[in-house]
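Colleague: build the 3D model from these lines:
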Amino acid sequence: MSQSQPQPQSKSKSERWQWENGTAGAAAGFATVAAMHPLDVVRTRFQVNDGRVSTLPSYKNTAHAIFTIARLEGLRGLYAGFNPAVIGSTVSWGLYFFFYDRAKQRHSKNKEGKLSPGLHLASAAEAGALVCLCTNPIWLVKTRLQLQTPLHQTQPYSGLYDALRTIMREEGWSALYRGIIPGLFLVSHGAIQFTAYEELRKGIIDFKSKDRKKDSESDDKLLNSVDYAILGASSKIAAVLLTYPFQVVRARLQQRPSSDGIPRYMDSWHVVKETARFEGVRGFYKGITPNLLKNVPAASITFIVYENVLKLLKMARRKD
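Modeller: Below you'll find the model as predicted:
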């Protein structure tokens, strides 16, 4: 009997420290948003500008957009939607890394050695779908706050809480999930990014370790912040190029309806048809320049913070 008692205690301790992945992800998400939010505002405004009737100013390029927003709207315009962006990114990254780690553990339960690329992909896709369902209302509010300008014709939202309350009153609960379909397709973005990250990470570790026998602890020591920056940036570029059109579709769906309550686009297929008809393939890549300028360094920041916070938490666990 005495020999069987330590097992539940060990399991409880292990489950407790599974939250280290969520904590590291949340810290990474907050750092990313704080550094890169103005480019996110610019990207969103480019995405929804379809060249037809719009309350948004016309921007020539990313630099012109930043200058124009700063001149006409000030710092507040450059950081429009910052609060939901911070909440959404922090919660999303925290949940993503937590769900991703749990999925990897489950898939590797009956496996010996490292997971295959296919299982990394499945783990990332599962985590992304769960996060999307949890956070879509926050991203919808962020998009709408970013699109508010001095030219906006309807009563502006005063903040996150007012936006949520107004949307539910005027459009109903279902409006909080506008853009959920392209959002679920965007799960492929995270899946591609994390699969690329894991495979590149293994390649760098193998290159650095050569034939030396290594375990999980030595893997941590082999990689530094420069490696994490390169891994994060490279994996993000691959994911952005392959999945960006879904971001454009989602942003256009999440716009606030006009004063008569009629949405600009009815559903995802309507967005695809109208964009292809009036703008061609180029329309699906509007805003990709500020998106890359934001997300490539942001991915580097995210993984530098994540990996280093994770190292600290693991060190604390060993001392516990």
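Colleague: contacts, neighbours, all on C-alpha from now
Modeller: OK.
Colleague: buried set for the lengthiest helix in the chain?
Modeller: When the chain is scanned for its longest helix (criterion: DSSP state H), the result is helix 288-319. Applying a neighbour-count criterion of 16 or more other Cα atoms under 10 Å, one finds 288-292, 294-311, 313-314 buried in helix 288-319.
Colleague: now for it, which elements pack on it?
Modeller: With contacts taken as 3 or more Cα pairs under 8 Å, 6 or more residues apart in numbering; DSSP states H and E, helix 288-319 sits against helix 19-48, helix 225-253.
Colleague: from those helices, which stretch is densest packed?
Modeller: Ranked by mean neighbour count, the helices and strands packed on helix 288-319 are led by helix 19-48 with a mean of 23 (mean count of other Cα atoms under 10 Å).
Colleague: so what's the gap between it and the chain middle?
Modeller: Centroid displacement of helix 19-48 relative to its chain, using Cα atoms, centre = their mean, to the nearest Å, is 7 Å.
Colleague: that one vs helix 288-319, what angle?
Modeller: Interaxial angle, helix 19-48 versus helix 288-319 (axes from the mean of the first three to the mean of the last three Cα atoms, to 10 degrees): 170 degrees.
Colleague: the stretch 1-150 of the chain: strands as residue ranges?
Modeller: Using DSSP state E, counting those that start in this stretch, no strands are found in the stretch 1-150 of the chain.
Colleague: would you do the same for the sequence below? I want to compare the two.
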Amino acid sequence: MSDSTVHAIAGAGGGIISMALTYPLITISSRLQVQKDKSSNEAYQSGLDAVKKIIAKEGISGLYSGLDSALFGISLTNYCYYYFYEFTKGIINKAHMSTIESMSAGAVAGAATVLITNPIWVINTRISTRNINARSMGTLETAAQMIKEGGFRSFWQGVMPALVLVANPIIQYTVFEKFKARIAKSRSLSSFDFFLLGAISKLAATGITYPYIVVKSRMQLKQSDDAKERYTSIMDGFRKIIKYEGFSGLYKGISSKIVQSILTASFLFMAQASLVVYVARLLVNLGLRAKNTQKRI
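Modeller: This is a model prediction of the structure:
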């Protein structure tokens, strides 16, 4: 198997580990992002308030609502991203890519990943943000309901802001690669270096792209018949959020999202860097990869 496949499998494993460790923060940030009215008694006033209310009304399991679809989604997302990213790097065929080349590799990988995995994240958003009074439904039942109500096209709701958000991993991986290359010139990178670089790169990416994340999350929900609540495009989403909620509406849930994103990226980069060696060794032992394969890992 190619280096791209090795990185992809390791990325999928790293994604599962990081997602499992940080999922409650994802639930909290998702619910805060889609919440449009904070005046009701059931509304979440902050991340901590969300935790208290979710546990009080849904139990601890409420913090893990939609975890099964999220784990499947992150494994497929990371597999696709790492595969296409490493594949594109292989075509460029340079040990150290320029900033433009790194961003180009990230753009190709990000766009391919979004188009393949968007249905999974639409389902996950619907499950994790479902009204607490609504009947609990699993992944397959939620998918069936979406098809019944909106047809197969409902699986690609929010795909345009998701494609715009390809800028997030482009920024993330470009920052990561640049700092990694700089450190590698003087010494070998440790697991803590990968953890720290993951945090720094994700902080930069999330801080810049967060308003698009809010719009994407809302567009992935079932769209209301109320024109005020329905977003017909990215710019329409921005316009209505600013009009009815102010600029602060574009940053709802950002504190918990940044914490979650940083931790997820840190655990991901640390786990992926460790797993890639073991995956390559396992594939060799299984006879699926040649022992003398030239590696870039």
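Colleague: and Lys294 of structure 1, what's its match in structure 2?
Modeller: Under the alignment by TM-score structural alignment, Lys294 of structure 1 pairs with Gln260 in structure 2.
Colleague: I meant Ala65 of structure 1, not that one.
Modeller: Per TM-score structural alignment, Ala65 of structure 1 is aligned with Ala50.
Colleague: which ones are touching the residue lying closest to that match once chain neighbours are set aside?
Modeller: Leaving aside its sequence neighbours, Ala50 of structure 2 sits nearest to Tyr44 (Cα to Cα, 6 or more residues apart in numbering; 5.0 Å). Neighbouring residues of Tyr44 of structure 2 by Cα atoms under 8 Å, 6 or more residues apart in numbering: Leu32, Gln35, Lys38, Ala50, Lys53.
Colleague: the first one contacts Gly253, correct?
Modeller: Think Leu32 of structure 2. Yes - Leu32 of structure 2 is within contact range of Gly253, at 5.0 Å (criterion: Cα atoms under 8 Å).
Colleague: which residues do these two both contact?
Modeller: Jointly contacting Leu32 of structure 2 and Gly253 under the rule Cα under 8 Å, 6+ apart are Ser46, Gly47.
Colleague: tell me the contacts of the residue nearest the centre of structure 2?
Modeller: Structure 2 has Ile74 as the residue nearest its centroid, 7.0 Å off, counting by Cα atoms, centre = their mean. Contacts of Ile74 of structure 2 were listed using Cα under 8 Å, 6+ apart, and they are Ala12, Gly15, Ile16, Met19.
Colleague: still on that earlier bit, quick check: the residue nearest to Ala50 of structure 2 vs Pro211 of structure 2, distance?
Modeller: Distance, Tyr44 of structure 2 to Pro211 of structure 2, using Cα to Cα, to the nearest Å: 19 Å.
Colleague: repeat that for Val175 of structure 2.
Modeller: Separation of Val175 of structure 2 from Pro211 of structure 2 (Cα to Cα) stands at 20 Å.
Colleague: how about Ile254 of structure 2?
Modeller: When distance is defined by Cα to Cα, Ile254 of structure 2 is 9 Å away from Pro211 of structure 2.
Colleague: got it, and Ile120 of structure 2?
Modeller: Ile120 of structure 2 is 21 Å from Pro211 of structure 2, where distance means Cα to Cα.
Colleague: and what of Trp156 of structure 2?
Modeller: Counting by Cα to Cα, the separation of Trp156 of structure 2 from Pro211 of structure 2 is 19 Å.
Colleague: cool, and Leu283 of structure 2?
Modeller: Relative to Pro211 of structure 2, Leu283 of structure 2 is positioned 41 Å away (Cα to Cα).
Colleague: same question, Gln157 of structure 2
Modeller: For Gln157 of structure 2, the distance to Pro211 of structure 2 equals 17 Å [Cα to Cα].
Colleague: show me what Glu141 of structure 2 aligns to in structure 1.
Modeller: Counting by TM-score structural alignment, Glu141 of structure 2 corresponds to Asp162 in structure 1.
Colleague: can you give me the neighbour number for its match?
Modeller: Look at Asp162 of structure 1: counted by other Cα atoms under 10 Å, it has 13 neighbours.
Colleague: would you mind listing the buried residues in whichever strand or helix holds it?
Modeller: Secondary structure assignment for Asp162 of structure 1, by DSSP states H and E: helix 160-171. Using 16+ other Cα under 10 Å as the test for burial, helix 160-171 of structure 1 gives Leu160, Ala163, Leu164, Ile167.
Colleague: distance from that helix to the middle of the chain?
Modeller: A distance of 23 Å separates the centroid of the chain from that of helix 160-171 of structure 1, by Cα atoms, centre = their mean.
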